[in-house]
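S.K.: Sequence plus predicted model, see below.
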Amino acid sequence: MTPFRARHGLTGLCALAIAAFAAMAFGASPAAAKPARIVSLNMCTDELVLRLAPPEHIASITWLSRDPRNANMAEAARAIPVNHGLVEQVLASRPDLVIAGAYTTRATVALLKRVGMPVREFGVPRNIAEMRAQIAEMAALLGEEERGAALVSDIDARLAVLAAKRPTERRRAIVLRPNGFTVGRGSLVDEILTLAGLDNIAAGLGIDSYGQIALETVALGGAQMLILNDTPGGQPSLAHEVLHHPLIERLRERLKLVALPSRLWTCAGPSVLDAIELLARAAEEDR
């Protein structure tokens, strides 16, 4: 038994059965210019699919996208069937396109590829330019280039308005996420802060992408704004305890605390502009 089969409990007969089922599913309908039965296995790809594809062409999205605390398209998602990232659910949907994230549902993606299903994986954009490119790539994949172009055009228009209002004086800011993580250079969040007219302290400390930071550093780093990752109505967890530490409350006396809903900057899409606008308003009020 191969390591893959051993890990997933698949016998040769089971793998052949899945392959046969996949062949029947794809043989059931002729190839079309636009995919007519799309399955998404990642919350961030869900959002782009929901924004770009007609609802009748979406066979299923992840169950996560129906949660308004974490997803930006929860209302639209309620009208679409959901999956939990299982191979059986994907096969039952009889998709002609499966879209996945580069770091999620790895076992499912590997098996779907093994049996010949058309799977397209999308990575995590590190900046606005990559975000634009990903939207265009998704739109082309779905045969919805006009919708994609309109979405990118709206993003560019909002960025232009923000650039025209951006002050020359930057407020010093730092992001604090669950488990004491912050965001430094080479990340989309770092660019979000820059476009909002803020100076990211973590980038100046040499932190690349994501890294942990001590609360003492937060307290003594000279920040004027502390941006907290916020999930309204979320379940209590040890990871989030650091965001409610007494020291954070004391910091309110000398710097501005901004709660930024996690759904606005978890996925790279139009909601990122909402995050930038929220931070820009907070910086202007503090100024």
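M.R.: Right, received. Where do you want to start? Residues are numbered from 1 along each chain as shown.

S.K.: okay, CA-based contacts and neighbour counts for the rest of this
M.R.: Fine.

S.K.: where along the stretch 101-250 of the chain do the helices fall?
M.R.: Chain-ordered helices for the stretch 101-250 of the chain, with DSSP state H, counting those that start in this stretch as the definition, fall at 106-114, 128-142, 145-165, 188-195, 201-204, 215-220, 238-241, 246-251.

S.K.: okay, pairing it with this:
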Amino acid sequence: MPRRKWMVAAVVLAGVMSLAPVVSAHNQQPAGRVTQKTQQRAALFPVTLKDDAGHTVTVRKMPHHIASVTEGTDEILSALVPKQDIALVTTAASDPAYSNVVSWAKGLPAIAEADAERILAVHPDLVLLASYTKPGVVDQIEQTGVPAYEFANFNSIADIERNIQVVGKLTGHEDKASAVVARMNNLLAQIARAVQQVSKGKPKPRVLDYSSWGYVAGAGTTVDDIITHAGAVNAAAGIKGWQKVTEEEIVKLNPDVIIVSSDEKGFVAKLLNDDALSGVRAIAHGRVYYIKSADLSSVSQYIVDGVRDVAHRLYPAAKLPQPW
């Protein structure tokens, strides 16, 4: 079934090779300089943006009690704001099958699904939601005067980069958001160069993302973007979005490679021993691979690791950059 990352719940500037040094350097500044930086961030407010649901959202003061009700924003916030400014995250943030920030999320209050009373109980000054959140929940939050921003677009790497920039604006950390996006683009460029070096003159493999539920990732999905950036062609590119298909359709698609989320234990063995699929090139040549589920389903900066994971399976000789 479709990835649930939000639901369970370019060239970088010289010297910027990871976010860690950026954050570390900031934390080591003398107290006076930190205060000055904080004042500069505070001066950016009020901030008014139109969210993906069409609502005008105004954050009057720099937020220091942020409630995140999507795992995507959990992961984005982990790279942008001090942990003490987080009032709430999703329970998925602590699940290694879906989260890349398990260690960071330890000790933070968590919620399994959007519930206005529980969200308001942590006294947030900014709430980050997904547009599928029940309207009643959003209305209850907005009636209290707490700004609530709904995200709806997370179907591509470009969407994710835009969402990172939005979170940066809403929290007063636009500079860090820009650094994260720059690093993403730098890593993607490194992956592209590494793949090109080992694949010159060779046709791009046709890759199919397939789940035990019978769904494939078609055009307009983050996985489609992952496959493309990994130097391959999505075998299901003719299908729109997440669609359930029959085994007969898998035979017709005849991918060179099949990728499966690592949280689906045993599915690879099942595919490799399925007589109905024995003629599919990926099955016949044993090219069915697990990809780390937290990376493959990511709708945060960690989607770059999904690209790297797939590229590593397709081009094991490529000298790829280190994971995020």
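M.R.: On my side now, so go ahead. Remember, it's a predicted structure, so these values are computed and weren't measured experimentally.

S.K.: Pipe the helices of the stretch 101-250 of structure 1 into JSON lines and attach distance to residue 98 of structure 1 and mean neighbour count per row.
M.R.: Listed next are the helices of the stretch 101-250 of structure 1 as JSON lines, based on distance: least, Cα to Cα, whole Å; neighbours: other Cα atoms under 10 Å:
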{"stretch": "helix 106-114", "distance to residue 98 of structure 1": "9", "mean neighbour count": "16"}
{"stretch": "helix 128-142", "distance to residue 98 of structure 1": "11", "mean neighbour count": "19"}
{"stretch": "helix 145-165", "distance to residue 98 of structure 1": "18", "mean neighbour count": "15"}
{"stretch": "helix 188-195", "distance to residue 98 of structure 1": "25", "mean neighbour count": "22"}
{"stretch": "helix 201-204", "distance to residue 98 of structure 1": "36", "mean neighbour count": "20"}
{"stretch": "helix 215-220", "distance to residue 98 of structure 1": "42", "mean neighbour count": "14"}
{"stretch": "helix 238-241", "distance to residue 98 of structure 1": "32", "mean neighbour count": "13"}
{"stretch": "helix 246-251", "distance to residue 98 of structure 1": "43", "mean neighbour count": "13"}
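
S.K.: right, so of these, which gets closest to residue 91 of structure 1?
M.R.: helix 106-114 (8.9 Å; Cα to Cα).

S.K.: Which other helices and strands does that closest one contact?
M.R.: Packed against helix 106-114 of structure 1 by the contact rule (3 or more Cα pairs under 8 Å, 6 or more residues apart in numbering; DSSP states H and E) you find helix 87-92, strand 119-122.

S.K.: Tabulate those (CSV), appending mean neighbour count and distance to residue 75 of structure 1.
M.R.: Below are these laid out as CSV (neighbours: other Cα atoms under 10 Å; distance: least, Cα to Cα, whole Å):
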stretch, mean neighbour count, distance to residue 75 of structure 1
helix 87-92, 16, 22
strand 119-122, 16, 23
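
S.K.: so can I have TSV of those showing distance to residue 251 of structure 1?
M.R.: Shown next, in TSV, are those (distance: least, Cα to Cα, whole Å):
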stretch	distance to residue 251 of structure 1
helix 87-92	48
strand 119-122	39
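
S.K.: Any idea which of these gets closest to residue 223 of structure 1?
M.R.: The nearest among those, by Cα to Cα, is strand 119-122 at 34.7 Å.

S.K.: In structure 2, mark out all the strands, start to finish.
M.R.: For structure 2, the strands defined by DSSP state E cover 47-50, 56-59, 66-68, 86-90, 110-111, 126-130, 148-151, 206-209, 215-217, 233-234, 242-244, 257-261, 288-291.

S.K.: which one of those strands is the most hemmed in?
M.R.: strand 66-68 (a mean of 27; mean count of other Cα atoms under 10 Å).

S.K.: Which part of structure 1 matches that strand?
M.R.: With TM-score structural alignment applied, strand 66-68 of structure 2 matches the range 38-40 in structure 1.

S.K.: Give the equivalent position in structure 2 for residue 223 of structure 1.
M.R.: The alignment partner of residue 223 of structure 1 in structure 2, by TM-score structural alignment, is residue 255.

S.K.: got it, and residue 57 of structure 1?
M.R.: Matched to structure 2 by TM-score structural alignment, residue 57 of structure 1 sits across from residue 85.

S.K.: To residue 177 of structure 1, which of the helices of the stretch 101-250 of structure 1 lies closest?
M.R.: Smallest distance to residue 177 of structure 1 across the helices of the stretch 101-250 of structure 1 (Cα to Cα): 7.7 Å, for helix 238-241.

S.K.: what's the counterpart of residue 111 of structure 2 in structure 1?
M.R.: Using TM-score structural alignment, residue 111 of structure 2 pairs with residue 83 in structure 1.

S.K.: Counterpart of residue 186 of structure 2 over in structure 1?
M.R.: The equivalent of residue 186 of structure 2 in structure 1 is residue 157 (alignment by TM-score structural alignment).

S.K.: how much space is there between the match of residue 223 of structure 1 and residue 209 of structure 2?
M.R.: Distance of residue 255 of structure 2 to residue 209 of structure 2, given as Cα to Cα, to the nearest Å: 10 Å.

S.K.: wouldn't residue 172 of structure 1 be in contact with residue 223 here?
M.R.: Yes: counting by Cα atoms under 8 Å, residue 172 of structure 1 touches residue 223, with 5.0 Å between them.

S.K.: anything in contact with each of these two?
M.R.: residue 201 (Cα atoms under 8 Å, 6 or more residues apart in numbering).

S.K.: Chain neighbours aside, what residue packs nearest to residue 309 of structure 2?
M.R.: Leaving aside its chain neighbours, residue 309 of structure 2 sits nearest to residue 291 (6.5 Å; criterion: Cα to Cα, 6 or more residues apart in numbering).
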